[in-house]
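K.L.:
Just the structure for this:
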Amino acid sequence: MGKSLSKNSSTTSSTSCTSYTSTLSSKPQTPPSNSRSNSFLNKRKSTFSVKSSSKWSLTISHPKNTPPSNSVLMISTPNTPSGTPRNMFTDSSDYFNVTSYDNQSSSEFKFVDGRRFYNIDSVKYFLPNDEIEMDRLKTQHYLLHNVFQSNFSSPVKEILKIGGTEVLDLGCGPGAWLLDMAEAFPKSNFTGVDLSNTLIGNDEKNIRFVKGNVLDGLPFKDSTFDYVFIRNLSYAFSEHDWKVVINEIIRITKPGGWIELMEPELKARNEGPITIYLNDAFIKDLRSQNIFINITMELEQFLKDTKQIDQVFHDEKSISCGSWAGRFGELACEDFMMIIRAIKPRLSQIIGVNQDDYDRLLESIPDEMNEHRTCFINHRFWAQKLFSI
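P.N.:
As a prediction, the model looks like this:
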């Protein structure tokens, strides 16, 4: 497998939100037309300083090392009746299994403003853990698959087809990625690990769930898995935690096996003023909890620092937000809004507003994203563990 990757091969991937990124530095950040929101925003800026950092918003795309060829998994969009618009946030029962939470331990969770969150002191992840959030993650899986046109980038398709391949999805959430992969490769075995079991009721025979926290050590022997996949844990770990996680997943990966990590940049490109205001407050809150928000810039080096990885391959895609980018843009905008809405009790206190004013700010985001053509950048890194000497 590793021989198919050439160290001399490279490609340049574009991360612009169409041509608008090239004019980002000169594009005026004019408020949207909602005068009530603009007036409120100007008042709040006097007490909460938010500035757009040039190192985030003006990141220049650069050549990436990628394999000369890579077979990827292609799956089709879920079938819907002809002429019927699909609401991916509510019409998911025909594509994903509905999850029951009845047998989860109540002591592990707390309820805030009607949403369920983890109640574990050692867990930094502070987005909800309820059916609304599971629906969001399922739709996000669908969105990311279509943006990258694949479920994975590691060159593992052939060994997955042959069978007997052991695959781990760490932080599997509702199991959307696992279910897709297990159905596509029925001869391979798939294990999901998360803090709570959201895979109850799945009928795939080649899937198992293991409850666990990677920071406490994974309950697997050395060199157990041929392929380890991680996605969207940017809200969960400090810099030290990330290094622990990386060493742990390398430990359980077989020599010659593949590791793949997929994380977003937390700062948007081409933001309008209200998006800047809320997103920067969100990032400020993450930093106050010692969450390492720069993981996409450091992940390649973290992998190499283990001395068990030779070369790290990297791809990145722009995810446009707003109706200007079609249905997927609408989904991406709603995904961002659902995150910001889910943490309203916390974030509204940080910026010092009541819930009505917070909701008013949120209402302005779709129009603002359309005006400024906002996008987020999502990264994939994949690497092969060195063979034993």
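
K.L.:
going forward, measure contacts between C-alpha atoms and count neighbours the same way
P.N.:
Will do.

K.L.:
in what helix or strand does residue 330 lie?
P.N.:
Residue 330 belongs to helix 326-342 when assigned by DSSP states H and E.

K.L.:
Following that helix in sequence, what is the next regular element?
P.N.:
helix 344-351.

K.L.:
tell me the angle of that following helix relative to helix 326-342?
P.N.:
Helix 344-351 runs at 70 degrees relative to helix 326-342, counting by axes from the mean of the first three to the mean of the last three Cα atoms, to 10 degrees.

K.L.:
Counting by contacts, list what helix 344-351 packs against.
P.N.:
helix 273-288, helix 355-363 (3 or more Cα pairs under 8 Å, 6 or more residues apart in numbering; DSSP states H and E).

K.L.:
quick revisit: buried set for the helix holding residue 330?
P.N.:
Going by neighbour count (16 or more other Cα atoms under 10 Å), the buried part of helix 326-342 is 328-338, 340-342.

K.L.:
Now show me the structure for the sequence below, then we'll compare the two:
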Amino acid sequence: MVGQQQTVLPLLAEREFGLSGYTFIFTYVVAFGVTKAAANYVAGTWSDRYGRKPVLIIGWLFALPVPLMLIWAPSWGWVVAANVLLGINQGLTWSTTVIMKIDLVGPRQRGLAMGLNEAAGYGAVAVTSLAAGYLAAQYGLRPAPFLLGVSYTALALGLSTLAVRETRDHARAEAAGHLPRADGRHDHLHSELNSRHVFTQTSFREPALSSASQAGLVNNLNFGLSWGLFPLLFASAGLSVDRIAVLFSLYPAVWGFGQLFTGALSDRWGRKHLITAGMLTQATALAVIALADTFALWALGATLLGAGTAMVYPTLLATIGDVAHPAWRGRAVGIYRVWRDLGYAVGALMGGVVADLWELRTAVWVASAISVISALVVAIKMYETHHRPTTSSAPEGASDG
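P.N.:
Prediction:
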């Protein structure tokens, strides 16, 4: 659903709606990011209270009008409104799938589970970005690229209703057998935290949770900036729509495929150093993109950006699962995703303002510098959260933070 519009909407803004200010063009990314962030919080709270499956189904109902609104939009306001609905859809559905996989897999392979989940999602973003770009080049910017979304919504709603099973009882069973870490690291994070305390621990107070939240925000700041800015940067060099689609699909393709391995690696090597290295790799990639002016160098930068994101994305989610108690895990995941997905809005606004005041490349340099700062925060503040039991006979809950 996201991939169908990433290549097309920035070009649609310029060519069909005559928008020229970068900040104004990026309003659709801001609308998506803010509403997705809010929906993440609701998804976490409702999934703990009412169960996971109802939230998943409700989320897909919000997606039904999105592709039709994009096809028929007579003004840019319709595009922004469609992205509000898309943000609600993504917040409810993707948060719920994350929580469900953490429920199902148990403590030892959270990284692998998150890698599989995010690989499926961002692999689909890459394929659809490429397909939408091809359809736009062959048949025009509307309606062909957005017909993909019509079929995706119908398929997802059918699968969610008929094939998906409720997983909340798995979390309850894990909570009943939960044992604290042997090092006493999480003794203050008991099962009775209310929603306000979960928010403060995840956002500010608990070192690993708060470090993950800021790194997630910066990661999606880079994604939000790329969503609104990269197609315009590439088009400024005279690249065709289909070549822009190839470049734009490289980032989520490497990101998606890489997570098949990086999530599992975090189960073996630990979380902290993979996150730090991933943020530094993103900073390097953005510097390459800012310096480049050819298709080959931009492809290299997009590939590096995807690799850095693959190192970070599933590992941050696994970190939240390591630390959060099963009784309030859904809320912690939702709050982490609030901060992470606010990065869409922050990146789009920052990119638009900086590009309007200076130029497109300056905005990319600013994002690179922010990524370096984020890596330093993780390196200094976060501790290693993937805590293995000392003996093979230790109960499974003993490895859970």
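
K.L.:
Let me see the TM-score of these two.
P.N.:
Once superposed, chain against chain, the TM-score is 0.24 (TM-score structural alignment, normalised by the length of the first structure); 161 aligned residues with a Cα RMSD of 7.2 Å.

K.L.:
ranges for the strands of the first structure?
P.N.:
Along the first structure, the stretches classed as strands by DSSP state E are 11-12, 63-64, 109-112, 115-118, 166-170, 189-194, 207-211, 225-231, 253-264, 309-320, 375-385.

K.L.:
Now render the ones you listed as a markdown table, adding distance to residue 303 of the first structure and mean neighbour count.
P.N.:
Shown next, in a markdown table, are these (distance: least, Cα to Cα, whole Å; neighbours: other Cα atoms under 10 Å):
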| stretch | distance to residue 303 of the first structure | mean neighbour count |
| --- | --- | --- |
| strand 11-12 | 21 | 14 |
| strand 63-64 | 16 | 14 |
| strand 109-112 | 33 | 15 |
| strand 115-118 | 29 | 18 |
| strand 166-170 | 16 | 23 |
| strand 189-194 | 21 | 23 |
| strand 207-211 | 25 | 17 |
| strand 225-231 | 13 | 23 |
| strand 253-264 | 10 | 23 |
| strand 309-320 | 6 | 21 |
| strand 375-385 | 8 | 23 |
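
K.L.:
can those go into a markdown table with extra columns for distance to residue 274 of the first structure?
P.N.:
Listed next are the strands of the first structure as a markdown table, based on distance: least, Cα to Cα, whole Å:
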| stretch | distance to residue 274 of the first structure |
| --- | --- |
| strand 11-12 | 32 |
| strand 63-64 | 32 |
| strand 109-112 | 25 |
| strand 115-118 | 24 |
| strand 166-170 | 34 |
| strand 189-194 | 34 |
| strand 207-211 | 39 |
| strand 225-231 | 28 |
| strand 253-264 | 20 |
| strand 309-320 | 17 |
| strand 375-385 | 14 |
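
K.L.:
Out of these, the one nearest residue 40 of the first structure is which?
P.N.:
Closest to residue 40 of the first structure of the strands of the first structure, according to Cα to Cα: strand 375-385, at 24.6 Å.

K.L.:
who's in contact with residue 304 of the first structure?
P.N.:
For residue 304 of the first structure, the contacting residues are 310-312, by Cα atoms under 8 Å, 6 or more residues apart in numbering.

K.L.:
what do you get if the cut-off is 10 Å, keeping everything else the same?
P.N.:
310-312, 383 (Cα atoms under 10 Å, 6 or more residues apart in numbering).

K.L.:
Start and end of stretch 341-360 of the first structure, how far apart?
P.N.:
End-to-end span of stretch 341-360 of the first structure (Cα to Cα, to the nearest Å): 11 Å.

K.L.:
of the buried residues of helix 326-342 of the first structure, closest to residue 379 of the first structure?
P.N.:
Among those, and counting by Cα to Cα, the member closest to residue 379 of the first structure is residue 332, at 15.5 Å.
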